[in-house]
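[1] All I have is the shape, not the residue letters:
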């Protein structure tokens, strides 16, 4: 009997469906002039709070218990999409992302609480500063990608929308599938 591979998981908050659609429409238009190897499927738009990697059934039970407890004392908060940015070399970035503003103290606090609760379960705290974002595209194929000031000018004001975050989501990554991320469990805030 062949053993199933351990699921690859992460914890995130999602965007509302209407905003995902608007963002995907904008990305589709941009893809005509900005050459990236992969544009993210609209159903995969999210803001990562904690990457977990491959998890055993026992770890999944423990993670679920911790997230349920955390969500039970968390309050909804608002976030807003805010502009564009990149990771990697500016002329040929690895990642194109949409920034996030709004109640960043609440989002950052949630990220830290998740890290603190899961560290004893074998998931080390992230040492890099938390940079919340929504990944839009990966692997730029250009060597003259727009400078940051031109990038900001490309951001349409209609996408600067606010929404209320009301839950945590435990996602499983299914490589080779579209969409690639599937909600394994949802944890509504009180």
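    Thanks, I have it. All values derive from a computational prediction rather than experimental measurement.
[2] going forward, measure contacts and count neighbours with C-alpha atoms only.
    OK.
[3] Distance of residue 51 relative to residue 173?
    Distance from residue 51 to residue 173, counting by C-alpha to C-alpha, to the nearest Å: 11 Å.
[4] how about the residue minimising distance to the centre of the chain, secondary structure?
    When C-alpha atoms, centre = their mean is applied to the chain, the residue found nearest the centroid is residue 47 (2.6 Å). Counting by DSSP: H, G, I helix; E, B strand; the rest coil, the backbone at residue 47 sits in strand.
[5] Assign a three-state SS to residue 75, would you?
    Three-state assignment for residue 75 (three-state DSSP): coil.
[6] quick one: it and residue 167 touch, right?
    No: when contacts are counted by C-alpha atoms under 8 Å, residue 75 is not listed as touching residue 167 (9.0 Å).
[7] Compare those two (neighbour count), which wins?
    Neighbour comparison, residue 75 and residue 167: the larger count goes to residue 167, with 19 against 13 (by other C-alpha atoms under 10 Å).
[8] which residues does that one contact?
    If a contact means C-alpha atoms under 8 Å, 6 or more residues apart in numbering, then residue 167 has 13, 71, 76, 186, 187, 188, 189 as its contacts.
[9] Roughly how far does it sit from residue 122?
    Look at residue 167 and residue 122: by C-alpha to C-alpha, they are 24 Å apart.
[10] what sits up against stretch 40-52?
    With contact meaning C-alpha under 8 Å, 6+ apart, stretch 40-52 is reached by 8-15, 20-21, 23-24, 110-111, 114-115, 123, 132-138, 178-181.
[11] distance between the ends of that stretch?
    With C-alpha to C-alpha applied, stretch 40-52 spans 20 Å between its terminal residues.
[12] now that stretch, how far from the centre of its chain.
    Going by C-alpha atoms, centre = their mean, to the nearest Å, the spacing between the C-alpha centre of stretch 40-52 and its chain's C-alpha centre is 3 Å.
[13] do the same with stretch 107-118
    Averaging C-alpha positions (C-alpha atoms, centre = their mean) puts stretch 107-118 15 Å from its chain's average.
[14] Included below, for side-by-side comparison, is a second structure:
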């Protein structure tokens, strides 16, 4: 067995973080749904994934960060309107998603995908579907809601997170707006 196969790694993903006040607002709205199915995602973990990297060797993280820092960002704050409640049956997830993904978000995701290609981290390419996960192991129809969801996730930076034992920790972040 080579030393490389025993190299320590971290489970990483890029995301737009959710502001604390917005996390509380979304968690309260989710509470009103009175879910009787699935495992609620802790509000402190609410985010909008841009690119899941999976297991990344600790030695590679600095290079991943350098590649992310070189990405040409939208140059403006991103606003994603989470206005659709949906169930992803195969994934067993209850999600908030945008009816329409903003073009600047899709360009950022594409730029991240391109920047991460040299690292060979992705097993199989997937179509990007922006979402915020409300519950996992969800095996029921879309719940009825007294109020239509309409959350404006506003981000002025994107973040590299580590996922460890159900907790997410920010490792690095980059501005979406060019510093003057």
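    Arrived safely. All figures in this text were calculated on a predicted structure; none of them were measured in a lab.
[15] Just the buried ones from the contacts of stretch 40-52 of structure 1, in PyMOL syntax?
    To isolate the buried members of the contacts of stretch 40-52 of structure 1 in PyMOL, using 16 or more other C-alpha atoms under 10 Å:
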select buried, resi 8+9+10+11+12+13+14+15+20+23+24+110+111+114+115+123+132+133+134+135+136+137+138+181
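[16] and the contacts of stretch 40-52 of structure 1, which of them are in strands?
    Counting by DSSP state E, the members of the contacts of stretch 40-52 of structure 1 that fall within strands are 8-14, 133-138, 181.
[17] tell me which of the residues you listed is nearest to residue 37 of structure 1?
    Comparing those against residue 37 of structure 1 with C-alpha to C-alpha picks out residue 138 as the nearest, at 6.0 Å.
[18] what about the helices in structure 1?
    With DSSP state H as the criterion, structure 1 has helices at 17-30, 57-72, 104-118, 148-154.
[19] Which of these sits closest to residue 127 of structure 1?
    For residue 127 of structure 1, the closest of those is helix 104-118, at 10.3 Å, according to C-alpha to C-alpha.
[20] Next, the mean deviation of that closest one compared to structure 2.
    Once fitted to structure 2, helix 104-118 of structure 1 is off its aligned match by 0.8 Å on average (mean C-alpha distance after the TM-score superposition for structure 1).
[21] quick one on the thing from earlier: to residue 83 of structure 1, which of the helices of structure 1 lies closest?
    helix 148-154 (5.9 Å).
[22] now for the closest one, which elements pack on it?
    Judged by 3 or more C-alpha pairs under 8 Å, 6 or more residues apart in numbering; DSSP states H and E, helix 148-154 of structure 1 is in contact with strand 77-87.
[23] Can you list the neighbours in contact with the strand it packs on?
    Against strand 77-87 of structure 1 from outside (C-alpha under 8 Å, 6+ apart): 93-104, 106, 148, 151-152, 155, 159-166.
[24] Quick one: average offset of it versus structure 2, please.
    Mean deviation for strand 77-87 of structure 1: 1.1 Å (mean C-alpha distance after the TM-score superposition for structure 1).
[25] buried stuff in that strand?
    Neighbour-count burial for strand 77-87 of structure 1, counted by 16+ other C-alpha under 10 Å, picks out 77, 79, 80, 81, 82, 83, 84, 85, 86.
[26] Please apply the same query to stretch 18-36 of structure 1.
    Applying 16+ other C-alpha under 10 Å to stretch 18-36 of structure 1 flags 19, 20, 23, 24, 27, 34, 35, 36 as buried.
[27] Residue 67 of structure 1: which of these is nearest?
    Distances from residue 67 of structure 1 to the buried residues of stretch 18-36 of structure 1, taken by C-alpha to C-alpha, are shortest for residue 20, at 24.7 Å.
[28] What residue in structure 2 is paired with that closest one?
    Alignment note (TM-score structural alignment): residue 20 of structure 1 maps to residue 23 of structure 2.
[29] Let me see the contact set for that match.
    Contacts of residue 23 of structure 2 (C-alpha under 8 Å, 6+ apart): 43, 44, 46.
[30] If we use 10 Å, what do you get?
    Counting by C-alpha atoms under 10 Å, 6 or more residues apart in numbering, residue 23 of structure 2 touches 17, 29, 42, 43, 44, 45, 46, 47, 153.
[31] one step back: want to throw the buried residues of strand 77-87 of structure 1 into TSV with distance to residue 63 of structure 1?
    Compiled in TSV, the buried residues of strand 77-87 of structure 1 are given as follows (distance: C-alpha to C-alpha, whole Å):
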residue	distance to residue 63 of structure 1
77	22
79	25
80	28
81	28
82	31
83	33
84	32
85	31
86	31
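[32] so which of these comes closest to residue 56 of structure 1?
    Nearest to residue 56 of structure 1 among those: residue 77, at 31.4 Å, using C-alpha to C-alpha.
[33] measure that closest one to residue 11 of structure 1 for me?
    Distance from residue 77 of structure 1 to residue 11 of structure 1, by C-alpha to C-alpha: 17 Å.
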